[in-house]
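> I would like to see how this sequence folds:
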Amino acid sequence: MGAEPRWLDEGEMRAWRNYVVGAAMLSDRLHRELQTDHDLSLADYEIMVRLSEQPGGRMRMSQLAEDVASSKSRVSHQVARMEKEGLVRRRECPEDGRGVFAELTADGARLLENSAPTHVRGVREHMVDLLSPEEQEVLAKVFNRVITHLRGSDG
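Now for the predicted structure:
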């Protein structure tokens, strides 16, 4: 039998539960705002943002999955659906023949440009503007540490 768990104390439990509920509510609100105003999911928006930040608006599917913290399979299904909607296209990687690129289309870029103000407004209203610059810095450092830890333990 394993060692006794290190139960959370009251402060740790409050921090954990507030994070879980707050993150879920924030994600849901941002998704609804994009869905209502642009018929776009938050997940699709995030894919298009990541692609738009790359040269030529494209990146390897495996890197895209890592960047959006999703499985390769889930991103593959998502990109296939987005491809049917004309927002992205898949291209074979000419360097190795096995890799696949996801590439933002002109229609996808237009939708991203039109929806970005809605998303940024929501991010500001529902989170960023509620925090002081010092709190923003702490939040960034904390979640950088969490991301680094989790990416290091996935291998």
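> only C-alpha atoms for contact and neighbour calcs from this point on.
Will do.
> ok now do the residue nearest the centre of the chain, which residues does it touch?
For the chain, the residue sitting closest to the mean C-alpha position, by CA atoms, centre = their mean, is Val68 at 4.4 Å. Val68 is in contact with 46-47, counting by CA atoms under 8 Å, 6 or more residues apart in numbering.
> switch the cut-off to 10 Å
By CA atoms under 10 Å, 6 or more residues apart in numbering, the contact list for Val68 reads 43, 46-47, 50, 75.
> got it, and Gly152?
Gly152 neighbours (CA under 10 Å, 6+ apart): Val146.
> give me the element it is part of.
helix 133-153 (DSSP states H and E).
> In that helix, which residues are buried?
Along helix 133-153, not one residue counts as buried under the neighbour rule (16 or more other CA atoms under 10 Å).
> Check the protein for its longest helix and report it.
helix 10-38 (DSSP state H).
> Give me the packing partners of it, helices and strands only.
helix 42-52, helix 106-126 (3 or more CA pairs under 10 Å, 6 or more residues apart in numbering; DSSP states H and E).
> State the next helix or strand along the chain beyond the first one.
Elements were assigned by DSSP H and E; along the chain past helix 42-52, the next helix or strand is strand 58-60.
> who does that following strand touch, helix- and strand-wise?
helix 42-52, strand 88-92, strand 100-104.
> try it again with 7 Å
The contact analysis (3 or more CA pairs under 7 Å, 6 or more residues apart in numbering; DSSP states H and E) places strand 58-60 against strand 100-104.
> Another for comparison:
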Amino acid sequence: MTADGTDEPPGIDEPPWLDETEQAVWRQYISVMRLLPDRLSASLSRSHGLTLIDYEVLARLSEAPLRRMRMTELAEGALLSKSRLSHQISRMEKDGWVRREPCETDGRGFFAVLTDQGWDKLLAAVPLHVRDVREAFVTPLSREQLVALGDALDVIGKGLEQGRG
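Just a heads-up that it's a prediction; the model follows:
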């Protein structure tokens, strides 16, 4: 016990506790953050043998010039650690969806390249995934709510990006 009668060490301030509204919104966000990816991944897995991360990697590669990206750039965009992406790409290589190519200008760097088989896998899954995203995420909201959510997520995301620097 400290001199002032508390159990806290000196210099530790009481945190600014969340009020009822803040706590409720935070808990709602945590629930959605867990439930939505699980639902989308389960649907992709059941219908196409893909995880949500598989889909994300395939989609990012499909949008890249020549359907290829540097592994480091892909890891950053998909919010995966370099080692997690490396394991992910290894698994996807075994399935024939991607291949690695060495970087001509950097002897240690590699590109992830979307194969024709990966392209076909993605194209088959897109309609289901878009329908699921619309049903679970877009349709429950009015246009104004969707725009407000986008604005709020942008503010939060920018704050988190600054913290990563």
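> Just give me the closest of the contacts of Val68 of structure 1 to Asp28 of structure 1.
Ala43 (11.0 Å; CA to CA).
> And for the equivalent of that closest one over in structure 2, the neighbour number?
By TM-score structural alignment, Ala43 of structure 1 lines up with Ile53 in structure 2. Residues contacting Ile53 of structure 2 under the criterion other CA atoms under 10 Å number 16.
> Ok, Met59 of structure 1 next?
Met59 of structure 1: 22 neighbours (other CA under 10 Å).
> Trace it over to structure 2, please.
In structure 2, Met59 of structure 1 lands on Met69 (TM-score structural alignment).
> Hmm, that match is touching Leu114, no?
No. If you go by CA atoms under 7 Å, Met69 of structure 2 and Leu114 don't touch, sitting 9.0 Å apart.
> intersection of neighbour lists for the two?
Both Met69 of structure 2 and Leu114 are contacted by Leu61, under the criterion CA atoms under 7 Å, 6 or more residues apart in numbering.
> Going by neighbour count, list what's buried in stretch 76-93 of structure 2.
Buried-residue list, stretch 76-93 of structure 2, by 16+ other CA under 10 Å: 85-86, 89, 92-93.
> tell me which of those residues is nearest to Val32 of structure 2?
For the buried residues of stretch 76-93 of structure 2, the nearest to Val32 of structure 2 is Leu85 (24.5 Å; CA to CA).
> Per the alignment, name the residue of structure 1 opposite Asp19 of structure 2.
Under TM-score structural alignment, Asp19 of structure 2 pairs with Asp9 in structure 1.
> give the contact list for its match.
Asp9 of structure 1 touches nothing, counting by CA under 7 Å, 6+ apart.
> Distance check, it against Arg17 of structure 1.
12 Å (CA to CA, to the nearest Å).
> again with Asp37 of structure 1
In terms of CA to CA, Asp37 of structure 1 sits 30 Å off from Arg17 of structure 1.
> for Leu30 of structure 1, same thing?
From Leu30 of structure 1 to Arg17 of structure 1 the distance is 20 Å (CA to CA).
> Mind putting the buried residues of stretch 76-93 of structure 2 into a markdown table with distance to His129 of structure 2 and secondary structure?
Formatted as a markdown table, the buried residues of stretch 76-93 of structure 2 follow (distance: CA to CA, whole Å; DSSP: H, G, I helix; E, B strand; the rest coil):
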| residue | distance to His129 of structure 2 | secondary structure |
| --- | --- | --- |
| Leu85 | 22 | helix |
| Ser86 | 24 | helix |
| Ile89 | 21 | helix |
| Met92 | 19 | helix |
| Glu93 | 22 | helix |
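> just these now: which is nearest Gly163 of structure 2?
Closest to Gly163 of structure 2 out of those is Leu85 (21.8 Å), distances taken as CA to CA.
> The closest one -> structure 1?
Per TM-score structural alignment, Leu85 of structure 2 is aligned with Val75.
> The corresponding residue of structure 2 for Arg98 of structure 1: what secondary structure?
When structure 2 is aligned by TM-score structural alignment, Arg98 of structure 1 is paired with Arg108. With DSSP: H, G, I helix; E, B strand; the rest coil as the basis, Arg108 of structure 2 sits in coil.
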